[in-house]
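> Structure here, sequence nowhere to be found:
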């Protein structure tokens, strides 16, 4: 395969790079588990910056097409996954089900993000991001613990009234429309912290729901983690078979 980027094209470099990577990973050797060329080598071949390349790779990582492991490299993700055709906020989901929701705890802070969050937002250095933690559930008790990180570009201050629906705040106060959500769901055992929050025995089953939220320009705006009691969460997937 020829590695070429048209630097005179009106199409942004990161978009061209993303499409090239989509074609590259369909080749048999990468489908069989071969790692992609390292970022330095690939960026040099394409005559682009590592930042541009990383932006394209990050997009495919969060679509679940690629998996990246520090010290080993990037390769095709061969784990089968499914995604829903539409999405709702947590408050909307619960309203549809007719479930009354209470906020048991709300904590707002500024935190230096972990590497996975920094990579998603594509921010570097010691820049802090707004972190929102919420313990939510039915009136009789909590069943989900949320942790959200927000891109500094939005302009959130931490003084917002987070009893309001989150995406209403973003849209009405900051003109940021949450347009696209990509999700991952996995299982884990409750550690001491989560067991305490959700009133579970240590090691009890937890469903971890990761949500990656983008605006209308497909720029990342929120990295969300939801830890659910396993018996409280059902994920319904609707899909159509390609003809």
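Sure thing, it's come through. Small disclaimer: the values here were computed from a predicted structure and weren't measured. Residues are numbered from 1 along each chain as shown.
> use CA for all of it now, contacts and neighbours both
OK.
> Now residue 117: closest residue in space, sequence neighbours ignored.
With sequence-adjacent residues excluded and distances taken as C-alpha to C-alpha, 6 or more residues apart in numbering, residue 117 is closest to residue 223, at 6.8 Å.
> list the contacts for the one you found?
With contact set as C-alpha atoms under 8 Å, 6 or more residues apart in numbering, residue 223 has these partners: 117, 120, 148-150, 210-213.
> Surely residue 59 is within a helix?
Yes: the assignment for residue 59 is a helix, going by DSSP: H, G, I helix; E, B strand; the rest coil.
> here's the one I want to compare it with:
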């Protein structure tokens, strides 16, 4: 700690702890110990340690568990805004993705879904609802509609890998997508599935994906835990 720095000591400690979590020096599930022990070991006041810990709790990197103590969770997933799947992004970040299929059925297309997929209203479409996890922790609720007959799907395959991988394996070349991002409060059902309190902030994404022939092959409506997830933008200055 640099006590001569204008940067507050709690912020310096929070930065060091966050770096240790991001680099894997503090593994998910490890305990920090109580505030008194930490303050004594670091030569800091207890309020300073408490403020540093609270800032990381607010970021979703630490969690206070009754009877357990302060525990490291998983670093926030930072997803680039490009045509990739959450499964691949989690795997690339070393997050050990897993999937739980909630619903997998055929249903008539609503006007919104029909317009997105370019099919007649009322036509059969495949509906998928999946819970995506990382290290066993819920990360996102994924709802997808696909044209009927696009590719063979079963729940076992959907739980073993990502949807885009299955599409590519079926010979579908993903070319482009139209996407919008927003935010809203979690419904009671979403909060329960995502292990968040009702009304917790969620990031949302809607995406229509097209193959190399211009055919719409997927319409996705996804919700992400805001405390565990962010989108990254790379912006260029237009000359």
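Looks like it arrived, so ask away. Just so we're clear, the structure is a prediction, and the values are computed from it rather than from any experiment.
> and the two most separated of the contacts of residue 223 of structure 1?
Farthest-apart pair in the contacts of residue 223 of structure 1 is 150 and 210; separation 13.9 Å (C-alpha to C-alpha).
> Mind telling me what the residue nearest to residue 117 of structure 1 corresponds to in structure 2?
Residue 223 of structure 1 maps onto residue 219 in structure 2, with residues paired by TM-score structural alignment.
> Also residue 239 of structure 1?
Looks like residue 239 of structure 1 aligns to residue 235 there (TM-score structural alignment).
> Please list all residues in contact with the residue nearest to residue 188 of structure 1 when sequence neighbours are not counted.
Nearest residue to residue 188 of structure 1, sequence neighbours excluded (C-alpha to C-alpha, 6+ apart): residue 206, at 5.2 Å. Residue 206 of structure 1 makes contact with 187-190, 227-230 under the criterion C-alpha under 8 Å, 6+ apart.
> Sort out for me which of these are in strands.
Those of the contacts of residue 206 of structure 1 mapping onto strands are 187-189, 227-229, per DSSP state E.
> what about the match of residue 239 of structure 1, which SS state?
At residue 235 of structure 2 the chain is in coil, as set by three-state DSSP.
> where's it relative to residue 80 of structure 2, distance?
Using C-alpha to C-alpha, to the nearest Å, residue 235 of structure 2 is found at 12 Å from residue 80 of structure 2.
> okay, these two: which has more neighbours?
residue 80 (13 against 6; other C-alpha atoms under 10 Å).
> excluding its backbone neighbours, what's nearest the more buried one?
Spatial nearest neighbour of residue 80 of structure 2, excluding adjacent residues (C-alpha to C-alpha, 6+ apart): residue 232 at 4.8 Å.
> same check, this time on residue 126 of structure 2
Using C-alpha to C-alpha, 6+ apart and skipping residues adjacent in sequence, the residue nearest residue 126 of structure 2 is residue 106, 4.5 Å away.
> Aligned against structure 1, show me the partner of that neighbour.
In structure 1, residue 106 of structure 2 lines up with residue 110, judged by TM-score structural alignment.
> Name the SS class of that match, please.
Classification of residue 110 of structure 1 using three-state DSSP returns strand.
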